[in-house]
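>>> sequence and computational prediction follow.
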Amino acid sequence: MEAAARQPDAACHSLDSCCGGACRGAHDCQYVHHTQLQAADTRVQQLLSCAHGSGHRHDVHRLPQHDDLCAAAQLVPGHPGGPRLHNQQHVDASIYTCAAAHCRSLGHICGPHHFITMIRIIVESHIPYIKGLLEPMARVEYLDTCDITAAAVRDADALLVRTRTRCDASLLEGSRVRFIGTATIGTDHIDLDYCRERGIEVVNAPGCNAPAVAQWVHAALGCWLGQMPVPVHGPLTLGVVGVGHVGSIVARWGRELGYRVLQCDPPRAAAEGSEGFVTLDQVKAQSDVVTFHTPLTREGQWPTFHMCDAQFLAQAPHLRLVMNAARGAVCDNSALAGWAGDVAIDCWEHEPAIDRQLLAKALVATPHIAGYSSDGKHRGTAMVVEALNRHFGFDARPVQAQAPASGASQVTLERIMRSYDPMLDTARLKACPHDFERLRNNYDLRPEVM
């Protein structure tokens, strides 16, 4: 449908003059592929700079529309005197058309005056491998967790966060946020019901760091085995509670290392049948070591909050080591601190204000970094960026996303221990427990088991 022609306003003329009058060249069109627009005419950047200099807000690109801009931005073919589509892939490369299509690729048209505004994305500053990926398509602001406030996100369209950022009504109410990506496995820091009710898409990165967490578990278990004054009689029985992305690798590696593995996952057993699974009571009754890999839930048929509490520990006669690399509150930290057995812990209640008594007694104590491998972080960032692409129609090129690996074809304890020594991280945390967040945020990402 043809739009009524109108005269360009004074702002358009001033912008035109800044760019050498090139914007009026709709009669001698050159056609370029739409993905080459930015590179094809650097004067687009001049035009955007002129828009900035004309008094518009520094955080939004706004260009008043005349016929050429409006037609290009809205992709209206056959507009009188304006640009035309060419095979649905090419557009007129005059400066105004180029600017409009370029801005169209970056943002969205809003309001009755057909302004073009850039998508605004807030990124938690400690997410690795992301800087530079989104800047060609959006205005990106990197903030520390403590600076991601309701005021900061009010004008944001998307948030990319980690577990430290609580996304609920207190943060999001009154904002224009429509997408939240968390570069983590879990989502218990996000109020999913609130987001669902308000049409906010939430995306996480399931399985992205599963091999790294399995590496931490078996390295910590290896440290424990190496310092035991009295060895376990017979094959060690390893109870794995939660057999999802992480737990399934932990269990498989355990079998390859010669342990007797008990798999406990009530939701999976209910859905798939009980074969291959045991109950939590059987785990308590038979296990020498129990490791937890569940989400944190407080309601429903199988709540996991304080699943490992004083009663659990009292009902486990053979239990000698408890490991938690899931969520801090899956284990009652006070109960663990008062228990006579050994503890290997990466996820704590009330982080970063962790229980100092539990820290002192723990054999392995790390600052929530079990999943901090370079491969895992690459995968997590790639997964949320790809979801952001789908949501906004971006074409960001994330780091090469590898499928979550299940590890080497045949792991050995020697290879695991050579790949990672958790006692080094334990020594750092015990020396500076008040630096929990600094140690976590500045962690030197490690390679996975090769």
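It's in. Residues are numbered from 1 along each chain as shown.
>>> C-alpha only now, for contacts and for neighbours.
Fine.
>>> the stretch 251-400 of the chain: strands as residue ranges?
Secondary structure of the stretch 251-400 of the chain (DSSP state E, counting those that start in this stretch): strands located at 260-264, 289-292, 321-324, 342-345, 364-365.
>>> please identify the most buried of these.
Of all these, strand 364-365 carries the top mean neighbour count, a mean of 26, counting by mean count of other CA atoms under 10 Å.
>>> just the endpoints, please. Distance across stretch 428-437?
Separation of the first and last residues of stretch 428-437 by CA to CA, to the nearest Å is 12 Å.
>>> any chance of JSON lines for the strands of the stretch 251-400 of the chain, columns distance to Glu448?
Shown next, in JSON lines, are the strands of the stretch 251-400 of the chain (distance: least, CA to CA, whole Å):
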{"stretch": "strand 260-264", "distance to Glu448": "23"}
{"stretch": "strand 289-292", "distance to Glu448": "20"}
{"stretch": "strand 321-324", "distance to Glu448": "19"}
{"stretch": "strand 342-345", "distance to Glu448": "19"}
{"stretch": "strand 364-365", "distance to Glu448": "19"}
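>>> I figured Gly328 hits Pro352, correct?
No: Gly328 is not in contact with Pro352 according to CA atoms under 8 Å; the separation is 10.8 Å.
>>> also this one, for the comparison:
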Amino acid sequence: MPIQILADSAMPYWQEFFLEVGEVKTFKAGELSAEILALPSSAQLRAYLPCVECLLVRSTTQVNQALLALMPNLQFVATATAGYDHFDIEALHAGDIAWYAAGGCNAQAVAQYVVCAALQLAVDDRFLLKDKRVAIVGHGNVGSRVANALHALGAQVIIYDPPQLTKAQNTTDLRISGSLNSPCYVSFSEVLKADVICIHAPLNSHPEHPSRHLFDADALSQLTGSQYLINAGRGEIIDNQALLSYFENAVKSEKVKLNVVLDVWENEPTITTDLVGHLRIASAHIAGHTLEGKANGTFMLYQQLCHRYNIAQKVKLSAMLPPDNTSLPKHLQNELHLNEMFDGESAQRLLKNICHLVYDIQNDDRVFRAHMAQFNTFAKLRQEYPIRREFSALRLNVKNTKTSQMLRGIGFVISNDGTT
């Protein structure tokens, strides 16, 4: 008998991947909530739940004790997202149900969001990233990619990741700053002195190194108007009420405000809307929402299913993604060839414009502000977000070796050097 799989229909390419493994039925976001399942219109789905052996979800489905009780034959639960806050881990363990989260599936997408934000701020405020010291808070799947990308842009990168530091202490020369293979680990007090701070730590309440409200009122009070704070990690790592108080006090005292970018917020989707007007860039938790990131999440679940049930993998992710029709305008291509050393403000502006062809972060900011100014539509904005592509969808022709290395370092494909 084929494996019985229940999957979220919002996962791209679910047919191509999951039908290779078993019999698949799908559901839409919200349909597995207790309220919806109790409706007469859900009778057919409710009747199928006892047959389900594998449940494949996204973050919109709460996998809790109430839902698990309806699936007595459930063996495996997986989410096509990096986070798994929507899983009741204790209930899964109690039911002896294996689980999996697609950690890192959209890491490249989030890293490129941060690159676009950093370049936009650098161009607007006329500074060079290569002159800045950037602190990465959390050096995991996303943080390591952000570190690599900003290192490729010439920034001095430092790392704050106490658990990773503990593991690395006996094997790495920890003080070699700027080396991708030997991260420069620093204390939190050093993080607060950095020019740019990027948050990518997981949310935890570990007694030794808790990340919840790591940036509380005290930490925020030590930051100045010349610094930049970017959070595309977990909303709760910044105390949003403390941040709002910081901004309000800065306005009253006529101080230059800290430059803040928020893609993630506390208490989503009911966020602190009063913060929006104080931010440099704001968006609705969409940093990881690329076609490549979402498709990779589906593919990683397919890999897990094949491994679990000893099934040969026949489908490749690369065969699924469509080509992107975006091409570099002639004037930008000419500029790219002229800026052989790729140094200075004009070259940085050119790079921002090239990234803009793939992802216009300013447009996301404008849309977010326009909608949130009228009513709190955070969840709707996120659910209806038009999926974008990643830098790899735009192939570039570059003559200069140094320039091509830098562009590859942030995720572009250089079509004329044999590297993909």
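Ah, there it is. This one's a predicted model, so the numbers in the text were calculated from it and none came from an experiment.
>>> higher neighbour count, Gly328 and Pro352 of the first structure?
With neighbours defined as other CA atoms under 10 Å, Gly328 of the first structure and Pro352 compare such that Gly328 has more, 21 against 17.
>>> what about the aligned partner of the more buried one in the second structure, distance to His285 of the second structure?
Applying TM-score structural alignment, one finds that Gly328 of the first structure aligns to Gly235 in the second structure. Separation of Gly235 of the second structure from His285 of the second structure (CA to CA) stands at 9 Å.
>>> which neighbours do these two share?
Val264, Trp265 (CA atoms under 8 Å, 6 or more residues apart in numbering).
>>> in stretch 354-371 of the first structure, what counts as buried?
354-355, 358-359, 361-371 (16 or more other CA atoms under 10 Å).
>>> closest to Val217 of the first structure out of those residues?
Ala370 (8.0 Å; CA to CA).
>>> can you tell me what the closest one aligns to in the second structure?
So Ala370 of the first structure corresponds to Ala287, using TM-score structural alignment.
>>> also His189 of the first structure?
Counting by TM-score structural alignment, His189 of the first structure corresponds to His86 in the second structure.
>>> without its sequence neighbours, what residue ends up closest to that match?
Nearest non-adjacent residue to His86 of the second structure, counting by CA to CA, 6 or more residues apart in numbering: Gln62, 4.9 Å away.
>>> run a quick neighbour tally on the one you found.
19.
>>> do I have it right that it meets Phe87?
Yes: shown here, Gln62 of the second structure and Phe87 form a contact pair, counting by CA under 8 Å, at 6.3 Å.
>>> related to what we said a few turns ago, look up the closest residue to the match of Gly328 of the first structure, ignoring the ones flanking it.
Trp265 (3.8 Å).
>>> who are the contact partners of that neighbour?
Arg234, Gly235, Glu236, Asn240, Ile271, Thr272, His285.
>>> which residue in the first structure aligns with it?
Per TM-score structural alignment, the equivalent position to Trp265 of the second structure in the first structure is Trp348.
>>> thinking again about what came up before, tell me which of the strands of the stretch 251-400 of the first structure approaches Ile200 of the first structure most closely.
Among the strands of the stretch 251-400 of the first structure, strand 289-292 comes nearest to Ile200 of the first structure, with 30.5 Å by CA to CA.
>>> give me the range in the second structure that the closest one lines up against.
With TM-score structural alignment as the criterion, strand 289-292 of the first structure aligns to 196-199.
>>> next, the mean deviation of that stretch compared to the first structure.
Once fitted to the first structure, stretch 196-199 of the second structure is off its aligned match by 1.0 Å on average (mean CA distance after the TM-score superposition for the first structure).
>>> what does that stretch rub up against?
In contact with stretch 196-199 of the second structure (CA under 8 Å, 6+ apart) are residues 114, 132-138, 143, 191, 227-234.
>>> from what I can see Gly154 of the second structure touches Leu129, true?
Yes: the pair Gly154 of the second structure / Leu129 is scored as a contact, 6.6 Å apart, by CA under 8 Å.
>>> higher neighbour count, those two?
Between Gly154 of the second structure and Leu129, counting by other CA under 10 Å, Leu129 is the more crowded of the two (24 against 18).
>>> what sits against the spatially closest residue to that one that is not a sequence neighbour?
Once flanking residues are discounted, Leu129 of the second structure sits nearest to Ala155: 5.5 Å by CA to CA, 6+ apart. By CA under 8 Å, 6+ apart, Ala155 of the second structure lies in contact with Leu129, Lys130, Asp131, Lys132, Arg133, Val134, Gly178.
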